[in-house]
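Trainee: Below is the sequence, then the predicted model.
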Amino acid sequence: MDVFASETAPFAVAIGLTLAIAAIELAGLLFGAQPSAIVDSALPDLDTDVPDMEVGPLSQTLSWLSFGRLPALVVIILIAASFGLCGFALQEALRRTLGFALDPWFASVPAAIGAAFVTRYAGLAIARIMPREESDAVSTKAFVGRVATVFRGVAGPGSPAEAKLTDIHGKTHYLLVEPDEGETVMPEGSEVVIIRQEGSVYRAISKLKPAG
């Protein structure tokens, strides 16, 4: 039993984490809090309905894992549960067929890969049947006319940079901006005004500074 426990320790921890998160979410519901909303607000807004949206590798990875389609805690529960179950299944299958199990840290690699794919496709399936809250939804068309701040890279003609924008609900969105015709480059820290969207890129002009 002790050998089995040591071979499956990371996966038991993942299952325990799943139960702990579920308990926290349940307690939040009982006391009128929303732990999932707190986690969601700490993540970049992922506009999964915008085709060809590219805002960097981190956002792409989070979106692929179904963050943005489901509440963040639901995705975290999927990751932890699927990692634990994949790990247990792998170790048990090896023990039954080959008579031994892998070192748990080596077994964690295929378990993590399996968990990523399970989370991806389970998340897509759940998102199709889970009702979505539309009251605070913001169309990307509402970004036009709003001020964004370039925070990574230098935006130039044909070379967009990442910018962040806060919508009317206080949520932060990350998007690609490129100077409109006649505009100069926009270095990091520049405040720009979004004037239109072209595919996954937003055209912008420099925000006029108030006369001093």
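Mentor: Received it, and whenever you're ready, just let me know what you need.
Trainee: all contacts plus neighbour counts: C-alpha atoms, from now on.
Mentor: Noted.
Trainee: tell me which element the most centrally placed residue in the chain is part of?
Mentor: Note on the chain: the residue nearest the mean C-alpha position is residue 62, at 3.1 Å, using C-alpha atoms, centre = their mean. Secondary structure assignment for residue 62, by DSSP states H and E: helix 57-64.
Trainee: The helix or strand just after that helix vs helix 57-64, what angle?
Mentor: Per DSSP H and E, the first helix or strand lying C-terminal to helix 57-64 is helix 72-98. Orientation check (axes from the mean of the first three to the mean of the last three C-alpha atoms, to 10 degrees): helix 72-98 against helix 57-64 gives 80 degrees.
Trainee: helices or strands up against helix 72-98?
Mentor: helix 9-30, helix 35-42, helix 104-129 (3 or more C-alpha pairs under 8 Å, 6 or more residues apart in numbering; DSSP states H and E).
Trainee: residues making contact with the helix holding residue 62?
Mentor: With C-alpha atoms under 8 Å, 6 or more residues apart in numbering as the test, helix 57-64 has contacts from 44, 46, 48, 54, 68-69, 120.
Trainee: Please compare the first structure with the one that follows:
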Amino acid sequence: MFSQFLTPAYLPFAIAFVVMVGIGLIEAIGLGLGHLDLDADGDVDLGSMLGWLGLGGELPILIWLTSLLGCFTLAGVAIQQAASALIGDPLAWPAAAGGAFLIGAMLNTLAANGLRRVMPGFETTVITTDDLLMHRGTILEGTARRGSPARAKVVDRHGQAHFIMVEPHADPDAISSGETALLVRREGRLFFAVPDRESVLRPI
């Protein structure tokens, strides 16, 4: 069986199997490469389309890809074994690979959705830009004024630091280096903040 797996008719599935094992090892040792941010702007509903494929925000992309490769390999081997039993020879690899991809994609939809349900403890550290709103940032250099943003550092809920450009929310305000401010809105890559020296924003 192993020698048969290395013949040209089975080559796409042998390659998929090797890649699947490699990706599985990467994900198993936790290199942190398997997370995907599906925050997309546009008219196409990518979230629902990817959700139908089983690729949702709750499932790391490497696990999804490993599952897809596994389904492709199993479908391909099954097709070639069935062809050998019926006509005496396996199909040419392009025909077998095309059929295996279609069958594997459908099987992977079920497999990936099942994996999402049995992984309730998975938490991603990927955030969207808007998740930084209502966090406090510290001006690193210069003074932030309306029309003249300054570079600031903000730490998200996962403890990761982000470096952004900040302007005061109100025209008269200025936020100097070392001061903190509450991020209240965003326009593109620019954030607007209210200085923490306002008494209503001081922590109790």
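Mentor: Perfect, thanks for sending it. The structure displayed is predicted, hence computed values, not measured ones.
Trainee: before we move on, the earlier item: with structure 2 overlaid, report how far the helix holding residue 62 of structure 1 is off on average.
Mentor: Helix 57-64 of structure 1, aligned to structure 2 and superposed, deviates on average by 4.1 Å (mean C-alpha distance after the TM-score superposition for structure 1).
Trainee: mind checking how far the counterpart of residue 50 of structure 2 in structure 1 is from residue 79 of structure 1?
Mentor: The alignment partner of residue 50 of structure 2 in structure 1, by TM-score structural alignment, is residue 62. Using C-alpha to C-alpha, to the nearest Å, residue 62 of structure 1 is found at 12 Å from residue 79 of structure 1.
Trainee: before we move on, what about residue 1 of structure 1?
Mentor: In this view, residue 1 of structure 1 and residue 79 of structure 1 are 26 Å apart by C-alpha to C-alpha.
Trainee: out of the two, which sits in the more crowded spot?
Mentor: Between residue 1 of structure 1 and residue 79, counted using other C-alpha atoms under 10 Å, the more crowded position is residue 79 (24 against 6).
Trainee: wait, doesn't the more buried one sit right on residue 117?
Mentor: No - in this structure, residue 79 of structure 1 is not within contact of residue 117 by C-alpha atoms under 8 Å, at 9.4 Å.
Trainee: which non-adjacent residue is nearest residue 8 of structure 2?
Mentor: Closest residue in space to residue 8 of structure 2, ignoring its immediate chain neighbours: residue 93 at 6.8 Å, by C-alpha to C-alpha, 6 or more residues apart in numbering.
Trainee: Return the residues in contact with the equivalent of that neighbour over in structure 1.
Mentor: Under the alignment (TM-score structural alignment), residue 93 of structure 2 pairs with residue 104 in structure 1. Residue 104 of structure 1 makes contact with 6-10, according to C-alpha under 8 Å, 6+ apart.
Trainee: Kindly report the same for residue 77 of structure 1.
Mentor: By C-alpha under 8 Å, 6+ apart, residue 77 of structure 1 lies in contact with 17-18, 21-22.
Trainee: swap the cut-off to 10 Å and go again
Mentor: 14-15, 17-22, 83, 119 (C-alpha atoms under 10 Å, 6 or more residues apart in numbering).
Trainee: Select from those the one having the most neighbours.
Mentor: residue 83 (29 neighbours).
Trainee: What lines up with that residue in structure 2?
Mentor: Counting by TM-score structural alignment, residue 83 of structure 1 lines up with residue 72 in structure 2.
Trainee: same question, residue 24 of structure 1
Mentor: By TM-score structural alignment, residue 24 of structure 1 lines up with residue 26.
Trainee: one step back: please pick the buried ones from the contacts of helix 57-64 of structure 1.
Mentor: Buried by 16 or more other C-alpha atoms under 10 Å: 44, 46, 54, 68-69, 120, out of the contacts of helix 57-64 of structure 1.
Trainee: now residue 169 of structure 1, nearest residue through space, not along the chain?
Mentor: Distances taken as C-alpha to C-alpha, 6+ apart place residue 136 nearest to residue 169 of structure 1, at 6.9 Å, with adjacent residues excluded.
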